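Peer 1: The sequence isn't on hand, but the structure is:
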């Protein structure tokens, strides 16, 4: 069965106790505006607004060393994970609502659920 996917955006993983200060730095560095701030029991996110091409760019508090990772959004996350595994990626694990993957190069990325398939650049259809 065919599925669709596309680049969703980038997350700046921050090993910090002050995510709002990190968001202020990155918003100024990138010429963006600090957006919504979500704090959960085990998570914290800050969105950045005004991104080019409607990309989702944000920061998240993490317990591993700081890094940047990209998100791929798909209407069928399992099919997209299987497609990428066939290209050499491996599944690291299911976290909350997304697959954490690792590219053959060692880079981590996530496959998230496609929220607005009719907005933004058209997704690629994979057969």
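Peer 2: Right, received. Where do you want to start? Computed from a predicted model, the values in this text were never measured in an experiment. Residues are numbered from 1 along each chain as shown.

Peer 1: going forward, measure contacts between C-alpha atoms and count neighbours the same way
Peer 2: Noted.

Peer 1: number of nearby residues for the nearest residue to residue 122 once chain neighbours are set aside?
Peer 2: Sequence neighbours aside, residue 6 is the residue nearest to residue 122 in space, at 7.8 Å (criterion: C-alpha to C-alpha, 6 or more residues apart in numbering). The number of residues packed near residue 6 is 19, by other C-alpha atoms under 10 Å.

Peer 1: Please list all residues in contact with residue 6.
Peer 2: Contacts for residue 6 (C-alpha atoms under 8 Å, 6 or more residues apart in numbering) come out as 72, 73, 74, 122, 123, 124.

Peer 1: Is it in a helix, a strand, or coil?
Peer 2: Secondary structure state of residue 6, per DSSP: H, G, I helix; E, B strand; the rest coil, is strand.

Peer 1: before we go on, here's another structure to hold up against the first:
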């Protein structure tokens, strides 16, 4: 299965959609495409160079989140392999197939259009360079090894150690706009005591975490936790993501 492109979808609750699109457009330096879909629920965050790897969706139920679209020449043919690897079909639509990974991470198989070209990072007025270039899949501890194996086999990318023991990355395909990182959670249950499923958040690479954090705070984000090489942020409605000390051009 040859993956031609990866797109991260930000799924926003209807009441938050306008506020969230404005915020994420601003911090990524993007423009927003005209809405599309039967209910005008989809839009693209369009970069100044290259092709988009970030899109937004308005959902009518639930808190939203992040899911991954995998672009392929023949999604239905690829679906056979996904099932053999342990993926579970959730919905079969004329335009795409919705699957879940073994740990419950949602993703879609969609047809590729054209030959997508990786976008470049943005240089901001304070001379900081940044780009959202990674999706991090947060996995319950009991499913972590299984999930790492699933995504490595699905993408055909070998694993690489992260900066901490709980992080495992997939080696980057330089042709794609997004990298994939997996993080082992501390617990397999949520605050309500129920088991948690795998979910995802976005990571931004920057040449200056301090400058980037300040810029995001100016748009209404707040700092959640600071670590040596990254800072966990919450956007204006509480959605978490990370600003990381990585090379925005290589992802390393």
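Peer 2: Here it is on my side, so go on. Since we're looking at a predicted model, the values are computed, not measured.

Peer 1: Need the TM-score between these chains.
Peer 2: Overlay of the two chains. TM-score (TM-score structural alignment, normalised by the length of the first structure): 0.78; 118 aligned residues with a C-alpha RMSD of 2.3 Å.

Peer 1: follow-up on the earlier one: take the contacts of residue 6 of the first structure and lay them out in JSON lines including secondary structure, neighbour count and distance to residue 62 of the first structure.
Peer 2: As requested, those are exported to JSON lines (DSSP: H, G, I helix; E, B strand; the rest coil; neighbours: other C-alpha atoms under 10 Å; distance: C-alpha to C-alpha, whole Å):
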{"residue": "72", "secondary structure": "strand", "neighbour count": "20", "distance to residue 62 of the first structure": "19"}
{"residue": "73", "secondary structure": "strand", "neighbour count": "24", "distance to residue 62 of the first structure": "21"}
{"residue": "74", "secondary structure": "strand", "neighbour count": "25", "distance to residue 62 of the first structure": "24"}
{"residue": "122", "secondary structure": "coil", "neighbour count": "11", "distance to residue 62 of the first structure": "31"}
{"residue": "123", "secondary structure": "coil", "neighbour count": "19", "distance to residue 62 of the first structure": "29"}
{"residue": "124", "secondary structure": "strand", "neighbour count": "12", "distance to residue 62 of the first structure": "30"}
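
Peer 1: thinking again about what came up before, please say which position in the second structure the residue nearest to residue 122 of the first structure maps to.
Peer 2: Aligning on TM-score structural alignment places residue 6 of the first structure opposite residue 4 in the second structure.

Peer 1: repeat for residue 50 of the first structure
Peer 2: In the second structure, residue 50 of the first structure lands on residue 47 (TM-score structural alignment).

Peer 1: Let me see the contact set for that match.
Peer 2: Counted by C-alpha under 8 Å, 6+ apart, residue 47 of the second structure has contacts 28, 29, 30, 31, 119.

Peer 1: residues contacting the second one?
Peer 2: This means residue 29 of the second structure. Residue 29 of the second structure neighbours (C-alpha under 8 Å, 6+ apart): 47, 48, 122.

Peer 1: 10 Å instead, please
Peer 2: Residues near residue 29 of the second structure by C-alpha atoms under 10 Å, 6 or more residues apart in numbering: 45, 46, 47, 48, 121, 122, 123, 124, 130, 131.

Peer 1: Nice, that's everything, thank you.
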